[in-house]
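> Build me a structure from this.
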Amino acid sequence: ADNYSEWDEFYEFSASNTRPPDDWLSSELADWLPLRSDIRTLLWLGADGNTIWSMGSAHDVARLADLAAATHGEPLATRLRFEDGPALAVAVPITGFPLKRIAGTFAVAEPIGTAMAQEFAALSNATTVTIRTVDEAATPVTNTVRAPAFTGMTSSLDEGVLHVTANLIGLGGERVASVSIFDSGVASADPLYVPLLTALGTSGLALAAALLLALTTTRFVRKPIDELAAYVRDVGMRAVEGAPYAPLEVGGDVPAEFRTMLGTVDDLTGRLAARQAELRGALAQAEEAEERFRIAVDDSPEAKLLFVDGMIRVANPAAGFQMGVPAERLIGLSMADAMGGRALPVAESDQALTLAELVAHAVESGPVTVVVDAAGRGTRWLQIAASVHPGSGEVLVTSRDVTEDRRRDELRAEILETVSHDLKSPLSVISGYLDILERQPDTEVVGKAVGGARDGMARVLEMLEDLLATTKAEDFLAPRTMSLVHLDRLAADTVDSLRPVVRQEIELRTCCAATTRGEDRRLRQALANLIGNAAKYSPDDSTITVALECLGDRAALVVEDEGPGVPPEERDRIFERFERADATSSQPGLGLGLYIVRTIVQGHGGSVHVEQRAEGTGARFVVELPLAAGRPPAG
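Below you'll find the predicted structure:
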């Protein structure tokens, strides 16, 4: 019950008075509890006092509701009379962890079976007793505990058999069950009772005399004793709370012994109050340190697991995220249970190690990297580190997701390989034309060589600019200043600047005067990349169409070409780094232009996609951007 009360997800459902989905109820309550306990009756009340979910008969659930009403914000355990017999029940307030405002009540009960008899029914000093509860068979148990929850006890001894009966009491003094106990190991009645009767008879006079003496002296000693008891009770509570208290003033008729006792009580209480104040201060510091520690652990992006005696005692949210379960459900699991006994493959190795083996390896040799398949997140690389406290032996396991680090390393290697390959071609052209210049003084040949060298150099510069942009794309290409950008003017200026340098005809269609918020320079770069991409893959005598359209609260910049188009299975891939629609194409470039377009557009809150051109072959690239205001008039 405490585990559910402190479970944050359970608390959120209770605080919002929300019934969880059926599959959640099944996995966490209806199916889970009966497999792990004898609980058969359950009541879950939300913050408004209404039932969120219950399990069991209507009669039994109603009894749990009576128990919940009697809690008054504190845990309460008792016995209840159910339809099928007595049951042990507990109701706890739902508080979350750390403690929050009470958000409801959680009550559960399980039937009292013969296996539980030892817990509440050992009522004699016999070695073995036999207990009968309602509708239960006799079960022998060993008399090892006392039971304060009984009343109406009777006993008899008949021919060496001791018979004891009592009522099992529950909530509000209700009689929950009748219990009978037999012990056939008692001797005959004569040896047992004769000495007892003799002792009672000979002590009668002494008892009467003592009673008379007590009545005579009561009025002389009762008053100071009552005052002392009340004083001790009061100052004791104040001392425990660390509150100040005033010494008790007693009259002159109080005996010296009481004065001495009172002085001792004052001295001990003063010491207790001082010690309690120190403990409260230390507790406050410890709670503050624990809260700082919890904040640091909970906010850490690294998964943290603290094992005490081989069991998980601390698990932060990052650990739950990496392992695919709520962090609360990891508490109490062993190393084997935490991973379900699975072995994880070690990166760049043929080994597969269990969590216990990984921890031992990390303690002895340092961090180890494993490869896992995370549901919905693909393959991830996790670096496992572990340390052991030299005194307590507690083990702290840290798991850091290094997937992006590995991907950056792979990307750097791929960049170097791609650049070294793609830069060789234009540099060879430049080198060849320079050789021509060195050997041919003819003016016409020199002019042609210079032009070729310039073209090759332009290609090198273009690839270097793309490379610089993509190595820090998110920062480099993000808008630095956000201002109003008139997309119709931006489209017209970009088209005018590119018409002299492309072989195709560029047609501009502006359907509206749209504005967005962003950086003019970056948006021009994105549109220029799309037009350049269209020119690269379109025939020389074809037409590239640039259009501006308004779609509700968004504007669309459209670039259409008459090239081969993009196959459907490649339309998402071509916007990734170093990807091209046709990897075997002889067209120059690193495959970064469309990636840069997507990065710029997403940085402005927009999106980009490619589709088939409506008329004939060709590709239609569409950039959608949010309008700065409502839909502008068509124009």
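
> From now on I want contacts and neighbour counts done on CA atoms only, so please keep to that.
Noted.

> Buried residues in the longest strand out of those in the chain, which are they?
Of all the elements of type strand in the chain, the one with the most residues (DSSP state E) is strand 378-388. Buried positions in strand 378-388, judged by neighbour count with 16 or more other C-alpha atoms under 10 Å: 380, 381, 382, 383, 384, 385, 386, 387.

> now those residues in CSV, with distance to residue 607?
What follows is those, written out as CSV (distance: C-alpha to C-alpha, whole Å):
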residue, distance to residue 607
380, 27
381, 30
382, 32
383, 35
384, 38
385, 40
386, 43
387, 46
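
> which one of these sits closest to residue 238?
residue 387 (44.8 Å; C-alpha to C-alpha).

> so who does the closest one touch?
Residue 387 makes contacts with 362, 363, 395, 396, 397, as judged by C-alpha atoms under 8 Å, 6 or more residues apart in numbering.

> To compare against the first, here's the next sequence to fold:
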Amino acid sequence: MVALAFSAATLAIGGIAYIVTHEALEKQLDHRVAVESQALLDQAKEGGPASIAQSIRLREKARNSSSLDYLLVDDAGRPIAATISPLVPLKEGYEEFFRFRRGRYTGVGQSLTSALPGGLLVVIADRHDLKEIDRTLEMLFAGALGAMLALGVGAAALIGWLTRRRLSRVDTTAKAIIAGDLTQRVPRDGSQSEFDRLAATLNQMLDRIGALMDNLRQVSSDVAHDLRTPLTRLCNQLERASTGEDEAERAAAIHAARNQADELLEIFAALLRIAEVEGLAERRALVSVDVTALLEEMADTYRPDFEASERRLLASIPPGLRLRGDRRLLAQALSNLLENALRHTPSRTTVTLTALASQSTINIRLEDDGPGVPEAEADRLFQRFARAEASRTTAGHGLGLALVKAIAAGHGGEATLSRPARGFGVIIRLPTPARGASDASLN
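Alright, predicted model coming up:
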């Protein structure tokens, strides 16, 4: 279709150019004939028809391929001077197709017949050169049309082949993924073309799906591993309650089973909360959040608990920190970090909450000067059910930092360990509105 469209356009342009050129050449011939006729008529006013006959004979001697032809006849139609013999009756005025003979040559010309005292003057311009130009234009336009057809068909075939080739890569990758190989990605050539950018987008989508699948497998494994013990304990408590003969012992077993069930419900609620945030189910309309006010509020809320447990909470928060986000989720992430600091640090520990705005992010840090965690354990603390060995004896399920990481990622940011010189710390990096892509990622 594209080739046909280009060909039709070429044909239309060629046709218009041919008509315009042809008409311009015909007007040029008419003008040449008119100028020559007027010159001879002006000459006749001084010397009469004899002077015109003399001029015709002189022009005949100097004749070349582009010379005009002449015919001078008297009132009876007898030639006085001529370079051609007419094959049509003479009549005054212009004639576009005047047939004549010159020796053995028979031609057609544009003529102007003018009356003068004692006869007629005919000046003829041969159309042979005009026909040759018309023929040359026709050949050029036909060649251009053929070249355009060939180029259009070739370009369409090439584009079709390249398109099928690129789509076949996508198709091959999709079939491999359908077959179960989630590691396959669409090949890229680095050209930044539309197909290359599409491949990049598809690969990002596949990376996201792969991460979700890995997360699902990890969750399944963690649930199976970490819930086995409390479920076993719950079954034992129920078994003791069902077989116990002493009423007090049965009541104690039922109470213990109830506590165990509540703990399981807390774990599942935390897992569901993390899944909702990571699955972007929390993407309600985001608003501008005053981060400065939020941090000061959280610090004021938890400071009495820190003081009551013989710990200190210091806050250094600059004014004017704002971003687009979900205030409730950000408050929950900060609450988890502060709860961890209360739960897993010894007394007389100092915890510092700070914030710093860079050109594109707001960095929130919560650090303590406690004993910290071994380097080997630090890298896995953001995984579900991951707990430092020293925290095994304290309450908790190892899901707090996993939720913090999910909330940060849901806001287009990240949560990582800050690795202070002493103790333990977490830094949350959140994009600010000044970052062009952040608004799009939050909406």
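
> Please work out the TM-score for the two chains.
In this superposition the chains share a TM-score of 0.48, using TM-score structural alignment, normalised by the length of the second structure; 294 aligned residues with a C-alpha RMSD of 5.4 Å.

> quick one on the thing from earlier: downstream neighbour of the longest strand of the first structure in the secondary structure list?
Where DSSP states H and E defines the elements, the next helix or strand beyond strand 378-388 of the first structure is strand 395-401.

> ok, residues contacting that next one?
301-308, 319, 359, 380-389.

> So which elements touch the helix or strand following that strand?
Scanning forward in sequence from strand 395-401 of the first structure by DSSP H and E, the next helix or strand is helix 403-422. Using 3 or more C-alpha pairs under 8 Å, 6 or more residues apart in numbering; DSSP states H and E, the elements in contact with helix 403-422 of the first structure are strand 378-388.

> Now with 10 Å, please.
With contacts taken as 3 or more C-alpha pairs under 10 Å, 6 or more residues apart in numbering; DSSP states H and E, helix 403-422 of the first structure sits against strand 378-388, helix 443-471.

> Could you say which of the ones you listed is packed most deeply?
strand 378-388 (a mean of 18; mean count of other C-alpha atoms under 10 Å).

> Helix 403-422 and that strand, what's the angle between them?
130 degrees (axes from the mean of the first three to the mean of the last three C-alpha atoms, to 10 degrees).

> tell me the angle strand 378-388 of the first structure makes with strand 395-401.
150 degrees.

> can you give me the strands for the stretch 51-200 of the second structure?
69-74, 79-82, 85-86, 93-102, 105-116, 119-126 (DSSP state E, counting those that start in this stretch).

> winner for burial among those?
Counting by mean count of other C-alpha under 10 Å, the most buried of the strands of the stretch 51-200 of the second structure turns out to be strand 119-126, with a mean of 24.

> thought residue 546 of the first structure was touching residue 506?
Yes: contact criterion C-alpha atoms under 10 Å: residue 546 of the first structure and residue 506 qualify, at 7.2 Å.

> Who has more neighbours out of these two?
Legend: neighbour count by other C-alpha atoms under 10 Å for residue 546 of the first structure and residue 506, higher for residue 546 (23 against 20).

> elements contacting whichever helix or strand the more buried one is part of?
Assigned by DSSP H and E, residue 546 of the first structure belongs to strand 543-551. Applying 3+ C-alpha pairs under 10 Å, 6+ apart, one finds that strand 543-551 of the first structure contacts helix 487-498, strand 505-510, helix 520-537, strand 554-560, strand 619-626.

> Turn these into CSV, columns for distance to residue 352 of the first structure.
Output for those, formatted as CSV (distance: least, C-alpha to C-alpha, whole Å):
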stretch, distance to residue 352 of the first structure
helix 487-498, 56
strand 505-510, 59
helix 520-537, 47
strand 554-560, 51
strand 619-626, 47
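
> Looking at these, which is nearest to residue 439 of the first structure?
Across these, closest to residue 439 of the first structure is helix 520-537 (C-alpha to C-alpha), at 33.3 Å.

> Done for today, thanks.
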